[in-house]
Structures are given as C-alpha cells and as structure tokens.
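Novice: give the three-dimensional model of this entry:
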Amino acid sequence: MAAKTRYVLVGVGNRGTTMWGRELLEGWGDTVELVAICDLNRPRAEAARKMIGSSAPIHTDLDDCLSEHRPDLVIVCTRDDTHDDIIVKALEAGADVISEKPMTTAPDKIARIRDAEKRTGRKVDVSFNYRYAPTAAKMKQMLDDGEIGTVTSVDFHWYLDNDHGADYFRRWHAFREHSGSLFVHKATHHFDLLNWYLGSDPESVLAFGELRNYGINGPFRAERCHGCPHASECRYFFDMEADPFLWPLYGAPAEDDGYYRDACVYREEIDIPDTMVASIRYANRVLVSYSLNTYMPVEGHHIAFNGTDGRIELRQFEKQPWETEAADEIKLIRSYPNEIETIEVPHAPGGHYGGDNLMRDMIFRRGNDPLHQRAGSRAGAMSVLTGLAALKSSDEGAEVSVASLLPGLHEAAE
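Specialist: You can find the predicted model right below:
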C-alpha cells in the first residue's frame, strides 16, 4: 500500500476547514494524513481542528511548522496577498503545494512563485475546481472535438446573488491590496475557464469597473453586522451569531486578531468595483465579452461559444427563486444544417456540481488527465494577470497588454 501524503493545512477559514480539512480526510483519508494545522489565529485554529475532527498539532509560526513536520504537501488557504510567501517557503522546504485560487495577487508575487518552483523542482497546483464540473468538462470536449468549427468569440456573464455577492464586501476581499479586487479573486475562476476552454493565452484587455451598490453607496453604515443599530432596516444584515459553523470559527476568535467576518458592506473605505465588464482578445484571435455582477436576484452564469459552424450555449443556475433540475442543458446549435441538439449533463455529488470531488480525485488518486484539467502555476499566473490587466484597464481607461505585466510568461511552459 502506497504511503499517505503527509500534508500541512495553512489557513483555516471556511474553505480550509471544509474542502481541505474535514471533507478531504473523510473522502481521501486513505491517501492523505493531516500532520499539522497552521494559522496566525490560534483560537480559530482550535475551533477548526474540532470541526475537522483531527488531533493534528496547531502552529502559529509557519517556519517552525515546516521545520518540525517536513510535510510532502502544503495546502494554502490564507488571504490572497499572503499566498506567495507561504508557497515559496513550502517549496523551499521540499513540499509540493496546493493553492486556493487565486494563486496570488501581483506580478512580482507570480514571479517569486514561478522562480521558487523552478529552483526547487517542486510543484504547485491551483484549485480551479470549475474545470472539473461535469458540464464544463463536456463543453471542453465538444470544443476540442470541433463541434462548432473554429471558435471566434465568446459571451460570458457571471451573476452573484445578493447573499453571495455581499459576502465578499463583508470580508477582506473588499480591499484590492488583499484580493486584487474581484477581477482577480473571483474572476480568476472565470478567466481560467476561458483560457482552458480556448487553449490559448489572453493578449489584451479593455475593461470597466464601477462601485454602484456597496461601499459609499450605502444609506447608512456601521462597523459590523453584530450589534449594528441599522439591523432592522438593512437589506444586507447578516446574523453571524445564528450560524453554527461561522460563529465558532469567526466570532470569539476575532478577539485575537480583530478580523470581523461580518463587517459592514457599506464601509466607505471599500475600494473594489462591484460591477465589472471586460473585452478580451486572445492569441488565437478569439474575442470575449465578459461581465461580473455582484448584487443580482439570481446566482449562476451564461456562456456561449460562437464558431464558424455553430454555437454552444449554456445557462447554468446555482441559486434562484424558482426550482430547477439537478442537471444542466447544453445547447449545440449547428449552422450547416441549421439544427439544435440539447445535451443534458447531470450534476455530480459534492460542491461546485461535483468539481470539488473530481479535482481531489485527480490530485490524490493520480487519475489520467485527457482534458488537461489539472492546473499548475502557469495557469494560475495567467488567470491572475488577466484580472490585473482588467483592473488596470478600468483604472486607466485604456487597453492593457497582458504580457506587459509579466514579460516572458507567455513563452514559458506549464
């Protein structure tokens, strides 16, 4: 029997505690062993360890943790702008890395990670779980098989509802110094899907972003939802104390570091857009129209690939005020002859329509990868750079070359 992969979990927020903690041990415990938990906030780490169901030792110092345990793998689930320091230390300690998306938030941080990976010979995986969703895999296969000829353009629009969208503006994500904005933190998923679907690199981006709903647009504000005097009249009031998962993880532990998980969405200092559009030109001449909205009455996305021989179209619902089937319908509309085929793809078990489970299978059970779903540091870098180009473009009102942000990456292999 093969030896288990000994891993350290760094960062025990929601994703770390569930996806890479409790769920990983429950479903893949025959392949992995959690040897330590590392987080700057010890009370939060203790709460997370209990939720995970582990007896792994807790560390608040990463250097000491890596030195003592010498893990095979480090899984990084911390704030986005801290990823590069942790990834580089893990690689230099001889461990492979799985990084939650986005891989990092700035070109110099990307360069540090790529250089450390090359120097150490270790590997970075980026957690792009949407690649693994059955519907995404089916569309990728259809595109690769040439079902609509040569792809010439893409319509891609993502909708976050008032619950999910607002949550980003309660947390550290609301500040570009920590998240790179939602052009990076959230859209890294979407830009990676485009890069993967199209099998090409983005060349240039022209984008616009505005803060129209949250931040300074609020009719009133407070420090946080807990104890807020406007609770009865605020459409975004969030009673975290009533949440049996989030309150133990973020309630009392906030006294340790002052991080409030339920900060006011109307804070005047919020500096990221909540309404975003971008036009992207790819090296293979595909043109993309993209948008991201964060205060919709529905959750999900619409994507359509337009080609010389037809169109592939999907409207995927994640949350909406009506019932939908536990399956997606892909419409394949051929031009010659003019006809339509509807392809139903059932959702698989687990988060992100099964993408979470299928990704963990790929990484820990060493499956074949015919669709190239497993994403390394180059894929992580390219999606981040697309988002940074979009943010820069929206700030400056001009088209931005993606390659200009980190020269040489386009020529580098995965």
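
Novice: for the rest of this, base every contact and every neighbour count on C-alpha atoms.
Specialist: Fine.

Novice: doesn't residue 306 belong to a strand?
Specialist: Yes: Residue 306: assigned to a strand according to DSSP: H, G, I helix; E, B strand; the rest coil.

Novice: nearest spatial neighbour of it, chain-adjacent residues omitted?
Specialist: For residue 306, ignoring the flanking residues on the chain, the nearest one in space by C-alpha to C-alpha, 6 or more residues apart in numbering is residue 153 at 5.2 Å.

Novice: please give the structure of this sequence too, so both can be compared:
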Amino acid sequence: MSEDRLTYALVGTGNRGTTMWGSELLAGWADAVDLIAICDTNTMRAERARTMIKSNAPIYDDFGALLTEHKPDTVIVCTRDDNHDDIIVAALEAGCNVISEKPMTTTVEKLARILDAEQRTGKRVDVSFNYRFAPTAHKIKSLIDAGEIGTVTSVDFHWYLDTSHGADYFRRWHAFTEHSGSLFVHKATHHFDLLNWYLGADPVEVKAFGEQRVYGPAGPFRSARCKGCPHSDKCDFYLDLAADDFLDTLYEDPSEVDGYVRDGCVFRPEIDIPDTMSATIKYNSGALVSYSLNTYMPIEGHHLAFNGTKGRIEIRQYEKQPWDTPDHDEILLVKSFGGGVQRIEVPHAPGGHFGGDNIMRDTLFKGREDPLAQRAGSRAGAMSVLTGIAALKSAREGKSIRIADIAPKNLR
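Specialist: This is a model prediction of the structure:
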C-alpha cells in the first residue's frame, strides 16, 4: 500500500456504497485511496458487494470490531439514514474523518449528536452533496455570486421524479418516516442544500404541504412485494427484480439473512410518507422560495429559476423524458430593462449526476481547488436536514415552522 494513499472503510453495501464509493472509487481514484475494510450487518450482501467492487478487504458485521482492528483515515457511511448518527459518532470518536451519504441524518436529536462529536473530536464530517459539483450548478452559482441578476428575491424550484425512480423510494426502507425522515429529508435534502448554497443564506421559516396521492394506501390493490404478486399483470409499478442482475445479486438472496426485500409493494398500507410535496421557504437574506417534489411523473429532472432585482436565471434540466434532448444544459440569463437574454450552454460532464460525482471525488481525494465552497460539511448537512424536518412538521401540523425553534443548540 502506498504511504500517501488515504485509507477508508466502507460501511453499508447497498447500491450507492457498492458503486459510487466502491467499484467506481477504486477504479478511478486508486492512486489516492485504499479500501481497507467493509462493514454491513448483512454479510452475504457485503461478500457480493466486495466481489463487485473487486476488493479483498476484510468484511465485518460489527462496526465496533472493525474500528478495534483497523484505523482508517476516513469512514464512508452508506447505511440506512436513521442509523448514520451511530456510525458517524463512533467513527469520529475513533479518530476518523467521515464522509456521509445524504442526508447526514434524520432527526434534530441525531443532528445534535453528530455536531457534538465533531466539535469534541476535532475531526471532520463531509456530506455527499454531489449536485453542487455538477458543471451547471457551478455556472449558476458563479452567475449569482457575480451579481448578474442583482439581489435574489425569490426562487422557483420544482423537482420531478419519474415513475421508475420515484416509485423506487416507496419499494424500499425510504417509504417510512422512521427510517428516512420522509422524502422532505431523504431526497429534498439535495434540493434544500442547493438552495442554501446558491443563495449563501440560511432558511428561517417553512410552510409546507404533503399528501399521498399515488402510493401507499392510495393504491388500488396491494401485496407484500412484487415477487409472487397476484396483481403483477395489472400493476404499472411492477418490478421484476430477476431481470436486473445487479439488484438481484445484491438483494434477493441476501434478503434471506435480514428479511429486507428490494421490491416491496409501493401500495403497502403502512407507508407513511407523502408522495406529493410543496413548500414555501423564507431565507434570512429575504429571498422567498417556492418548492415542489412529485414522485410519479412521466419525466425526470427539474425546473429552477432565480428572480432578482436586475434579472432572472432560468434552467430546465432534463434527466429522463420520452423525447430527445441535447447533451448539454441551457441556462437563460435574462436581464431587466431591455438587457436582453443570454443563452449559456453547459456541456454534460462524464460520470453520475452530470459529472458531479467525479468532480466531488476529485475534491475530496485529490485536493481539487474549491473556490465556490462546493465541499459541504456538517453545518450544510444540518441546515438541509432541518429544512426537511421543518417541512414535514409543517405539513403534518398545518402551521408554519421556524427553523430556530427546532434547531439543535450546538448548531454554529
């Protein structure tokens, strides 16, 4: 092992851990990192993931045992959202830095635990906000910071998940608030973080709504899972897990170990998270945001517009849709008072999230310069989670929620 490579332990061998932080990381950044241990409570899944990663790192089903036998520089956390805090705190206390998949955690109490441990130990938590690193996001942030549209007064931000990606959240553990905090936390943490970063400001108040319109009890019929479902011939959301070698290998046989199936019925009556969401967010800069998230669209992508005192920045980013789109994004910079419109083309970069994944890994592991502060720490992770917690609380209680009223006292 090269002395100057960063050693890391991977905790959680689901899709993201096995690919983004496993096989892809070792394939593209082997000169910078060395995987020295893998941990998952499901050792069959971990063994299969290790084969996919092409690693010979030892496997553990107990994180404490891993930390006793190894001292990685960094621990990468890819487990279920609601147990991120236990792993992050243990890693920090063992002297490791941490990279956490988003969201950093799911509750105010868990946020406080993580922030306390980071402050006590002097180690660092990074949160995997890869959308910040996409070239288009970089360009938008640069335009805003340069004052091209003056002071941002409001933002329109609408995210669309299609009937494949969106439904997937309701097949898995994400479908339960206990585990994911709802999609206001799990998915929207990406979007709220982008808003916080773009605006360079903190949210102060949230008013939100959330409904179940398609999934969960709203469905016309139900079963435990897609495999063996008597309604498969008439269900638009039926998933044949056996047709996907990657998912089948990683999840089907390993489900015999822990009972976790990857093709849970999207209409299970116990699902308790909304699938249709909207929120209005007020920032300490004075900016007002109109946000929505829909999870059953025929399209995938988002619409984003910044309205300012001197103009507007607008983009419609396409990820999947039933028509052809160019291999670049187009940002419209529209100036007020006859200033005209500038069409700015931003080519898609290679890698996931329009190149954001690769650029983030370069920043974390190869010291790439970061003039726009794209690298996100625990405070950014906490602020995005707090926005989601406030949104869910508002939707359930029917009232506006002030961030200051729910934030942990050790948030700095």
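
Novice: which helix in structure 1 has the most residues?
Specialist: With residue count as the measure and DSSP state H as the assignment, structure 1 has helix 377-396 as its longest helix.

Novice: show me which residues of it are buried.
Specialist: Of the residues in helix 377-396 of structure 1, 377-394 count as buried by neighbour count, 16 or more other C-alpha atoms under 10 Å.

Novice: for stretch 20-37 of structure 2, same thing?
Specialist: Of the residues in stretch 20-37 of structure 2, those buried under the neighbour-count criterion (16+ other C-alpha under 10 Å) are 20-26, 29, 32-37.

Novice: repeat for stretch 135-146 of structure 1
Specialist: Within stretch 135-146 of structure 1, the residues that qualify as buried by neighbour count (16+ other C-alpha under 10 Å) are 135, 136, 137, 138, 139, 140, 143, 144.

Novice: stretch 235-245 of structure 2 now?
Specialist: For stretch 235-245 of structure 2, the neighbour count (16+ other C-alpha under 10 Å) marks 237, 238, 239, 241 as buried.

Novice: go through those residues and name the one nearest residue 301 of structure 2.
Specialist: Using C-alpha to C-alpha, residue 237 comes nearest to residue 301 of structure 2 of the buried residues of stretch 235-245 of structure 2, at 19.6 Å.

Novice: correct me if wrong: residue 158 of structure 1 contacts residue 296.
Specialist: No: in this structure residue 158 of structure 1 lies outside contact range of residue 296 using C-alpha atoms under 8 Å: 9.9 Å.

Novice: which of the two has more neighbours?
Specialist: Between residue 158 of structure 1 and residue 296, counted using other C-alpha atoms under 10 Å, residue 158 has the larger neighbour count: 21 against 16.

Novice: ok, the more buried one to residue 33 of structure 1 distance?
Specialist: Residue 158 of structure 1 sits 36 Å away from residue 33 of structure 1 when distances are taken as C-alpha to C-alpha, to the nearest Å.

Novice: go on, residue 3 of structure 1?
Specialist: Note on residue 3 of structure 1: its distance to residue 33 of structure 1, by C-alpha to C-alpha, is 10 Å.

Novice: go on, residue 384 of structure 1?
Specialist: Here residue 384 of structure 1 is placed at a distance of 31 Å from residue 33 of structure 1 (C-alpha to C-alpha).

Novice: report the contact partners of residue 146 of structure 2.
Specialist: Residues counted as contacts of residue 146 of structure 2 (C-alpha atoms under 8 Å, 6 or more residues apart in numbering): none.

Novice: state the helix or strand in which residue 90 of structure 1 lies.
Specialist: Secondary-structure assignment from DSSP states H and E places residue 90 of structure 1 in helix 83-92.

Novice: picking up where we left off before, report the two of the buried residues of stretch 135-146 of structure 1 separated the most.
Specialist: 135 and 144 (14.3 Å).
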